[in-house]
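Peer 1: Fold the following, please.
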Amino acid sequence: MRVDLNCDLGEGFGQWTLADDEALLDVVTSANIACGFHAGDPMIIRKACESAAERGVAIGAHVGFRDLAGFGRRELAVSPADLRDETLYQIGALAGFARAAGSSVTYVKPHGALYNSAALDFERADAVASAIDEFAEPLTLMGPPGSQLQRAAEAHGIEFVAEGFADRRYTAAGTLTPRSVPGAVIDDPDVAAAQAVRMVSTGTVESIDGDDVAVAVRSICVHGDTPGSVHTARRVRHALESADVTLGSFT
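Peer 2: This next block holds a predicted model:
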């Protein structure tokens, strides 16, 4: 078996640092780098791209709503046309820094509220896919398996990579449990590691209600902003490798 291990990075702003990007880049195989809308600034984006390029880690555009104050986790009323243009804008910004670092953007992963809403709303998913379609180079779209994001990618002839989350609980419907629900975020590295191994080896996960849910995935995510994310990422990687899973970017 082979699987990608991804993490959200570059999510600081100015003097404020959110996660230990350097340590995380020593563990993951793909980096979802914030593009300046929900987090990140030009200097942080440059550094994240350079560090990823040095390690041979794949670079992905972590696009989100234009919401620095809410960290992109608030639902915003954005028209499909505006969302398409804002997504393309973010991809282009990251692509410039990736090229300057001797690498390139190879995939797109929505962030936060955009991720959750586009997974359910085809118009929003199609707006994201349309931006990818208009970008000059082929890009992969990452999102939840069986989601509207997958449907939109297939409609546009875009490669889709289904991902699962090591550090988040799932509902019985296969969606992420809202962060407002107690226990929605898994903060125990061993529990997160066990969930990652189960997803990869069986294609299932136990929901927050105890149901078995199908989640066939090609990539596993560990959130960079979760406390102890470096330790969790290391534990997840070790558990996957101990289960004879090969770690490598899908790109």
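Peer 1: alpha carbons only for contacts and neighbour counts from here, please
Peer 2: Will do.
Peer 1: Report the separation between Tyr107 and Asp133.
Peer 2: When C-alpha to C-alpha, to the nearest Å is the yardstick, Tyr107 and Asp133 sit 12 Å from each other.
Peer 1: Neighbour count: those two, which is higher?
Peer 2: When neighbours are counted by other C-alpha atoms under 10 Å, Tyr107 comes out ahead of the other of Tyr107 and Asp133, with 25 against 18.
Peer 1: after whichever strand or helix holds that one, next one along is what?
Peer 2: Assigned by DSSP states H and E, Tyr107 belongs to strand 105-110. Later in the chain than strand 105-110, the nearest helix or strand by DSSP H and E is helix 112-120.
Peer 1: tell me what that following helix is packed against?
Peer 2: For helix 112-120, the packing partners by 3 or more C-alpha pairs under 8 Å, 6 or more residues apart in numbering; DSSP states H and E come out as helix 122-134, helix 148-156.
Peer 1: Please generate a structure for the following sequence too, so the two can be compared:
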Amino acid sequence: MHSLPLFVRLAGRPVILVGTGEAADAKRRLLERAGAEIVGEAATAALAIVAVEEPAQAQAVIARLKARGVLVNAVDRPDDCDFTLPAIIDRNPVIVAIGTGGASAGLAAAVRQRLETLLPQTLGPLATALFRWRAAIRLAFPSLEARRRALGAAFAQGGALDPLAAGPDAVEPWLQSPTAQRDQLVHIRLVSDDPDDLTLAQARALALADRIYAAASAPSAVLDRARADAVRILCAGPPVTREPGLSVWLEKL
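Peer 2: Coordinates of the predicted model:
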């Protein structure tokens, strides 16, 4: 992973913007949407966007800002960027960001356009409803593990809170009769080291698993498809006892 994606709250915070023209105007509109206070190069800020076309002038501005410890995004200069600005899908408060590390803004835009057709407008209201019912959800599932398993089952495809199908009105009925994820062990037989060879069901199991059982030789590209907080257990065979939640045993054919 070449970069760590972060969502930064910019409302009321200064961000330096240097440059003129279409590129600078586009960055200005984006910063304004985020509520940032747009300031000039001499101002004090943690972040800066440099949209200067002339190479020597751009490099001079970038050097001055970096010497002050400011993190810089330089338009069309990926090697000079401390951070990049992704293509964005906005389903407020849900935000989906697609980045290529500066390799191709056009590719990121194309992926965004595809995903725009998949993500319904009800996604944002669903998130807002979940936040509104947060206290009741915590009361129904006091432990973090039980809460995560119940929500995982509800968010699954066809579940009561399927993000691609459910609306905000689905939260209260689900709370009245929640369905928790049952304890299970999924056996995944890998046909190759390529994660693209995973079936849809296998990829979904990896993404939802609480723990991953695998040999030390398990391909890292496949393991990266699992949740970052999933427990990784190195072993030569599947577990003998059934653990709570969803477990996955990875085995190569």
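Peer 1: care to give me the TM-score?
Peer 2: With the length set by TM-score structural alignment, normalised by the length of structure 1, the two chains reach a TM-score of 0.28; 130 aligned residues with a C-alpha RMSD of 6.4 Å.
Peer 1: which other helices and strands contact the host helix or strand of Gln90 of structure 1?
Peer 2: According to DSSP H and E, Gln90 of structure 1 maps onto helix 80-100. With contacts defined as 3+ C-alpha pairs under 8 Å, 6+ apart, helix 80-100 of structure 1 has these neighbours: helix 42-55, strand 58-63, strand 105-110, helix 122-134.
Peer 1: Quick check: buried residues in the helix or strand Ala58 of structure 2 falls within?
Peer 2: Secondary structure from DSSP H and E places Ala58 of structure 2 in helix 55-67. For helix 55-67 of structure 2, a neighbour-count test (16 or more other C-alpha atoms under 10 Å) marks Ala58, Gln59, Val61, Ile62, Leu65 as buried.
Peer 1: got JSON lines for those residues, with distance to Gly124 of structure 2 too?
Peer 2: Putting the buried residues of helix 55-67 of structure 2 into JSON lines (distance: C-alpha to C-alpha, whole Å) gives the following:
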{"residue": "Ala58", "distance to Gly124 of structure 2": "38"}
{"residue": "Gln59", "distance to Gly124 of structure 2": "40"}
{"residue": "Val61", "distance to Gly124 of structure 2": "39"}
{"residue": "Ile62", "distance to Gly124 of structure 2": "37"}
{"residue": "Leu65", "distance to Gly124 of structure 2": "37"}
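Peer 1: How many residues are close by the closest residue to Glu251 of structure 2 other than its chain neighbours?
Peer 2: Spatial nearest neighbour of Glu251 of structure 2, excluding adjacent residues (C-alpha to C-alpha, 6 or more residues apart in numbering): Arg189 at 4.8 Å. By other C-alpha under 10 Å, the residues close to Arg189 of structure 2 number 13.
Peer 1: Now do Arg189 of structure 2 against Ser220 of structure 2, distance only.
Peer 2: 15 Å.
Peer 1: before we move on, the earlier item: and the helix holding Gln90 of structure 1 with helix 42-55, angle?
Peer 2: Taking axes from the mean of the first three to the mean of the last three C-alpha atoms, to 10 degrees, one finds helix 80-100 of structure 1 and helix 42-55 inclined to each other by 60 degrees.
Peer 1: host element of Leu139 of structure 2?
Peer 2: Assigned by DSSP H and E, Leu139 of structure 2 belongs to helix 134-140.
Peer 1: Quick check: buried residues in that helix?
Peer 2: Ile137.
Peer 1: circling back: check which helix or strand covers the residue nearest to Glu251 of structure 2.
Peer 2: Using DSSP H and E, Arg189 of structure 2 sits in strand 184-190.
Peer 1: go on, Glu172 of structure 2?
Peer 2: Here Glu172 of structure 2, judged by DSSP H and E, is contained in helix 171-176.
Peer 1: elements contacting that helix?
Peer 2: So helix 171-176 of structure 2, by 3+ C-alpha pairs under 8 Å, 6+ apart, packs with helix 123-132, helix 134-140.
Peer 1: Buried residues, that helix. List them.
Peer 2: Neighbour counts over helix 171-176 of structure 2 (16+ other C-alpha under 10 Å) mark Val171, Trp174 as buried.
Peer 1: Where does Leu151 of structure 2 sit, in terms of helix or strand?
Peer 2: With DSSP H and E as criterion, Leu151 of structure 2 is part of helix 144-155.
Peer 1: Show me which residues of the strand holding Arg189 of structure 2 are buried.
Peer 2: Leu185, Val186, Ile188, Leu190.
Peer 1: Beyond it, next helix or strand please.
Peer 2: Note on strand 184-190 of structure 2: by DSSP H and E, the next helix or strand toward the C-terminus is helix 200-208.
Peer 1: Buried by neighbour count: which residues of that following helix qualify?
Peer 2: For helix 200-208 of structure 2, the neighbour count (16+ other C-alpha under 10 Å) marks Gln202, Ala203, Ala205, Leu206, Ala207, Leu208 as buried.
Peer 1: swap in stretch 16-31 of structure 2?
Peer 2: Buried-residue list, stretch 16-31 of structure 2, by 16+ other C-alpha under 10 Å: Ile16, Leu17, Val18, Gly19, Ala24, Lys27, Arg28, Leu31.
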